[in-house]
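[1] Sequence plus the predicted model coming up.
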Amino acid sequence: MENVTVVTDYRLIIDNLKKDEFQGRPDFGLWEDRNSGKRNRGVLLCDGPVWQEQRRFVLRGLRDFGFGKESMEGMLIHELQELQNTLKNDIGHPVSLAGVFNASVLNSLWHIVTGNRFELTDPTLKNLIKLLIEVIGYCQFEMSVLFKDTSCTYVKLLLFCSNVSNLLITTPALFFYWPVKNGLMGRKMFKSSLKFREDVRLLLQKVIDEHWDTYKEGEARDFVDAYIEQIKATNSDSSSFYSEEGSNTFLILWSYCKTVASLAETTSTTLQWAALYSLTFPECRRRFKMKLTMSLDDLDLQAEEINPAVLNEVHRMCSLIPVSVYHKAVQDSEIGGYFIPKNSVVFFSIYDAHHDAGYWGDPNSFRPERFLDKSETKLIRHEPLIPFSSGKRQCLGETLARDTLFLFFAGLLQTFTFEIDPVSSNNDLKGTPSFISAPKPFKVILKERK
């Protein structure tokens, strides 16, 4: 059995997320299965020299093909306009926002990776999103099976994670027999997961083959071209880009696509939370300042300090990823005076950092102004706010996620007014106590703003 440590003190969380000794990932057998017996793939679930090399490449690739460039903002505006046109077809009817944003966010990421985009009505895209939602849905353990009180605190969730991780990390076969209300989660999840993987494999293989056939040296068009370029330029057999390792482009890109899918789902879910909070607290909508008469092309991502303040408070309140992805101690260490043996699994509770009463004072109150100075003209940085984690394992897509959240939220408020559907909705702000804290299902009625 591996040792498991759960860190809930915000100061210890922030300090230790930055330490090199906790940058490892556990040897989770399921990860090896998904990577054809090799766990060091991509950036999310691997560690060591391969992770360091791939992480540097991804950061450089994202910078070269999107992040921080005007072209990326234009791409996001195009996806927003496509989404607005699609939503106009549902004006006056109850609409579930779950899954609505996935296609647009996925398109933005897909463009960076492959240089192409889908039409929102494309059956391939719709099928991938359907499978993605299924897979993530099965990953959200139904806590009611374990606790009679379905509004259990995240302390219970953390204890649950500690015990489950011990079992699954050492005996991954148990995943197939993990119970949920309507059957065995493992079997359902893996059926959807395998279907999702095969569909993505076919799509990716086509993209990769096309890029190898059309690649021109020194003229990288997108992330895939950059990867091919790196493979061709690598001569050291110690590199993850060398020979068999590097040429197996599919497995690496599959790992990146899992990261892309996760980013799309979390960004989409955060937009759902932002919509729900704006409906529950009308002041949120009023304080999200923008000139409703200006064109989308004139939207400034940094225009008003109150805007990121509102979204920061949404991040804090919903704590979308309440518990960090598994970390592993790569050497004997200590946290807060407690000895942490090498290979221990470490969880960092993002939820506790966001709801520490000693720091925030009123953590259960929705107050965007806590992120502003007294004049409400300057944004205040709060160190315990870490929705994208912190340190070297911080989300590589944070820039895109923040820009997407702001632009889509502002753009939708500019175009539509939202009302809770009184018949089919439950505006419960507790969310689902699981690994991704999604709002409970709700529907809205859209009206076009005049």
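    Sure, I can see it.
[2] From here on, just use CA atoms for contacts and neighbour counts.
    Fine.
[3] Do a quick rundown of the helices in the stretch 301-450 of the chain.
    Remark: helices assigned in the stretch 301-450 of the chain by DSSP state H, counting those that start in this stretch are 306-318, 350-354, 357-360, 398-415.
[4] Save these as CSV, and put in distance to G186 and mean neighbour count too.
    CSV is the format used below for the helices of the stretch 301-450 of the chain (distance: least, Cα to Cα, whole Å; neighbours: other Cα atoms under 10 Å):
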stretch, distance to G186, mean neighbour count
helix 306-318, 27, 23
helix 350-354, 26, 25
helix 357-360, 37, 12
helix 398-415, 30, 19
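[5] so is R55 in a helix, a strand, or just coil?
    Secondary structure for R55, judged by DSSP: H, G, I helix; E, B strand; the rest coil, is helix.
[6] Now do the contacts for it.
    42-43 (Cα atoms under 8 Å, 6 or more residues apart in numbering).
[7] Next: V444.
    94-97, 418-421, 425.
[8] Now a ChimeraX select for only the buried ones of those.
    Paste this into ChimeraX to select the buried members of those, with burial taken from 16 or more other Cα atoms under 10 Å:
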select :94,95,96,97,418,419,420,421
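[9] Dump the contacts of V444 into JSON lines; add distance to S165 as well.
    Below are those laid out as JSON lines (distance: Cα to Cα, whole Å):
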{"residue": "P94", "distance to S165": "40"}
{"residue": "V95", "distance to S165": "37"}
{"residue": "S96", "distance to S165": "33"}
{"residue": "L97", "distance to S165": "32"}
{"residue": "F418", "distance to S165": "41"}
{"residue": "E419", "distance to S165": "41"}
{"residue": "I420", "distance to S165": "38"}
{"residue": "D421", "distance to S165": "39"}
{"residue": "S425", "distance to S165": "34"}
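[10] One more to weigh against that first structure:
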Amino acid sequence: MDIHISNLTLTLFLPVVLLLFTWHYVSSRLHPGLPPGPTGLPVVGYLPFLGLKPYKTFTKLVKQYGPIYSVKMGSRIVVVLNGCTVIREAFVKKGRQFAGRPHWMLSKLNGGRGIANHQPTTHWREIRKFSSNILRTFGDRHSKMEAKVTQEVSYFMQDLHKTDSKPVDLRHNVQRMVSNVICSICFGERFEYDDQQFQKLIHYVEIFFQNIDSKSATNFLPFLWYLPMKANTAVEETYTFIMRFVEERIESHQATYNADEPRDFIDLFITANEEGQHPKKNGSIEEDVHKTSYNIDDLKYIVIDLFFGGTETVIAAIMWSLVYMLVFPDVQKKVQDELDKVVGREKNVTMSDRKELPYTQAVIKEILRMCNVIPMVIPHETVEDIDLCGYNLPKGTTIFGNLYSVHMDEDEWSEPHTFRPERFLDPNDNSTVTSEAFMPYSAGRRNCLGEHLAKMEIFLFFTSILQKFTIESAGTNPSLDGRHGITHMPHQFNLTATPR
């Protein structure tokens, strides 16, 4: 009987195994023009070998396969780009051909709407350009936006004074500060830090980011989406809550909208939509001379993109700035000395002071290079057949851009794993310099939409806290090796802040 069962099991099992290996072999060789890469396993491909921080694994593979290679990940073949030269060739020089987005997990939630996940259509280009112009207007130093950021920093500083130099974890304080800046831009209002709806919003955004990473395999093994997994439920529930939060504020804006007094991003988008829906008149003849493709239904998805893109990444950058100043107190002292000399301790730091603070700018750049807030860009997709570095990538190829490999490239940076702000200073006149291999906000058509605003927030926070406080580790120094996830965030740590 046992022999019979074993034979039956073997008879059923072997064909399945052979079928899986045949499928894996055939699917891995569908496009002979793709670059070679590591061999994975049937069905799951190379997913089991990526580890908790795939960007580091991808960087190690460069030594064996070069800066561009293919990796089988579940049901997808992914082409991974590493290093400054290859990534700029694809995303900048051939940006149009690489501007697509693969159909991935978030597309199931937003239908590919908004900006981050939208395909590069004419409609996408219009709403992205419009949104970028608004953020630049808000982020300009002559606008009210600097005042809003400075105001939120001042509330943060008040809370920091209340700690009375006792150990504190500032993560939630930073969350509230950054989230309120985005709320000011999008909704025209800031929230009190103890507001329950505001606290719930921040909590749901945090839960969303915690679970979105654990679902990354869903992008390559789509059947996982339909399984009753905790992460699936968490992502759907948090996205639904955030969507409703945004919808309620859009509805309120529509009810109180005044075209002559736009209050925020939502009002400006409503204005653009109204102008597109109601063409201007020329005498008695109505002519469609101001036709746009702005759609009020797109607004909620764009606002959510702004909130996701403008909170977690900036929070991570600010938290890393604290970490590096704790680990490198000598650098902290040099920044403070420069601030004392240029600004003093009484006057608030402004964006107009930035050009006179080259060492401070260099420190911020080196922190962003080292911490790699976004180690890998949101996946791209080729929109047509395209040649890259001697390989033929067919239309619809999923592309990974490994920014970590750019910032840790020994050909671009001397001792890349060493924290050295001076690398961003010109030795001749001590002015700030940059490099094409510095791309914390990515590059090309899909670069960070809120780069201008993010730079303002990071600069004003960093300079304001070091102008007024000296920070020290409460116990051992925090680790420079952060948590894995879409956003590279430091592990939890405490510090003490002593007024200067």
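    Structure's in. What do you need? The shown structure was predicted, so the numbers you read here are calculated from the model rather than taken from an experiment.
[11] can the helices of the stretch 301-450 of structure 1 go into JSON lines with extra columns for distance to G74 of structure 1?
    Shown next, in JSON lines, are these (distance: least, Cα to Cα, whole Å):
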{"stretch": "helix 306-318", "distance to G74 of structure 1": "20"}
{"stretch": "helix 350-354", "distance to G74 of structure 1": "32"}
{"stretch": "helix 357-360", "distance to G74 of structure 1": "37"}
{"stretch": "helix 398-415", "distance to G74 of structure 1": "11"}
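[12] Go through the contacts of V444 of structure 1 and flag which are in strands.
    Within those, residues falling in strands by DSSP state E are 94-96, 418-420.
[13] can I get those residues in a markdown table with distance to Y215 of structure 1?
    As requested, those are exported to a markdown table (distance: Cα to Cα, whole Å):
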| residue | distance to Y215 of structure 1 |
| --- | --- |
| P94 | 47 |
| V95 | 43 |
| S96 | 42 |
| F418 | 46 |
| E419 | 49 |
| I420 | 50 |
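[14] and which of those is nearest I77 of structure 1?
    I77 of structure 1 has its nearest neighbour among these in F418, at 20.5 Å by Cα to Cα.
[15] I figured the closest one hits T280, correct?
    No - applying Cα atoms under 8 Å as the test, F418 of structure 1 and T280 come out as separate, 10.8 Å apart.
[16] closest to A438 of structure 1 out of the helices of the stretch 301-450 of structure 1?
    helix 306-318 (8.2 Å).
[17] Superpose on structure 2 and give me the mean offset of the closest one.
    Its match in structure 2 and helix 306-318 of structure 1 itself, once the structures are fitted together, sit a mean 0.7 Å apart by mean Cα distance after the TM-score superposition for structure 1.
[18] Could you check how far that helix is from the centre of its chain?
    Helix 306-318 of structure 1 sits 16 Å away from the centroid of its parent chain (Cα atoms, centre = their mean, to the nearest Å).
[19] Provide the aligned range in structure 2 for it.
    Using TM-score structural alignment, helix 306-318 of structure 1 lines up with residues 359-371 of structure 2.
[20] residues in contact with that stretch?
    Against stretch 359-371 of structure 2 from outside (Cα under 8 Å, 6+ apart): 317, 320-321, 324, 331, 335, 338, 354, 407-408, 417, 419-425, 430, 432, 438-440, 459, 463, 480, 488.
[21] Next: stretch 330-349 of structure 1.
    Contacts for stretch 330-349 of structure 1 (Cα under 8 Å, 6+ apart): 2-8, 12-13, 16-17, 21-24, 26, 158, 322-329.
[22] So which of these are in strands?
    4-7, 327-328.
[23] Would you mind putting those residues into CSV with neighbour count alongside?
    As requested, those are arranged in CSV below (neighbours: other Cα atoms under 10 Å):
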residue, neighbour count
V4, 21
T5, 19
V6, 17
V7, 20
H327, 24
K328, 25
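[24] how about those, which pair is most distant?
    V7 and K328, at 12.9 Å, using Cα to Cα across those.
[25] Alignment lookup: A99 of structure 2 to structure 1.
    A99 of structure 2 maps onto Q23 in structure 1, by TM-score structural alignment.
[26] Quick check: that match vs L44 of structure 1, distance?
    Using Cα to Cα, to the nearest Å, Q23 of structure 1 is found at 11 Å from L44 of structure 1.
[27] One more: K126 of structure 1?
    In terms of Cα to Cα, K126 of structure 1 sits 25 Å off from L44 of structure 1.
[28] One more: L429 of structure 1?
    29 Å.
[29] who touches G482 of structure 2 in this structure?
    Listed by Cα under 8 Å, 6+ apart, the contact set of G482 of structure 2 reads 488-491.
[30] go on, S321 of structure 2?
    Going by Cα under 8 Å, 6+ apart, S321 of structure 2 touches 364, 367, 462.
[31] Check F409 of structure 1 too.
    Neighbour list for F409 of structure 1: 271, 274-275 [criterion: Cα under 8 Å, 6+ apart].
[32] Give the aligned equivalent of it in structure 2.
    Under the alignment defined by TM-score structural alignment, F409 of structure 1 corresponds to F462 in structure 2.
[33] rewinding a little: with the ones in strands among the contacts of stretch 330-349 of structure 1 in mind, which one is nearest to E305 of structure 1?
    Nearest member of those to E305 of structure 1, counting by Cα to Cα, is V7, at 32.0 Å.
[34] The counterpart of the closest one in structure 2: what's it in contact with?
    Using TM-score structural alignment, the equivalent of V7 of structure 1 in structure 2 is L81. By Cα under 8 Å, 6+ apart, the contact set of L81 of structure 2 is 67-69, 87, 399-402.
[35] what do you get for P322 of structure 1?
    P322 of structure 1 makes contact with 154, 349-352, 434-437, according to Cα under 8 Å, 6+ apart.
[36] possible to save the residues you listed as a markdown table with distance to G115 of structure 1?
    A markdown table is the format used below for these (distance: Cα to Cα, whole Å):
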| residue | distance to G115 of structure 1 |
| --- | --- |
| Y154 | 41 |
| S349 | 37 |
| I350 | 34 |
| Y351 | 36 |
| D352 | 39 |
| S434 | 34 |
| F435 | 32 |
| I436 | 29 |
| S437 | 32 |
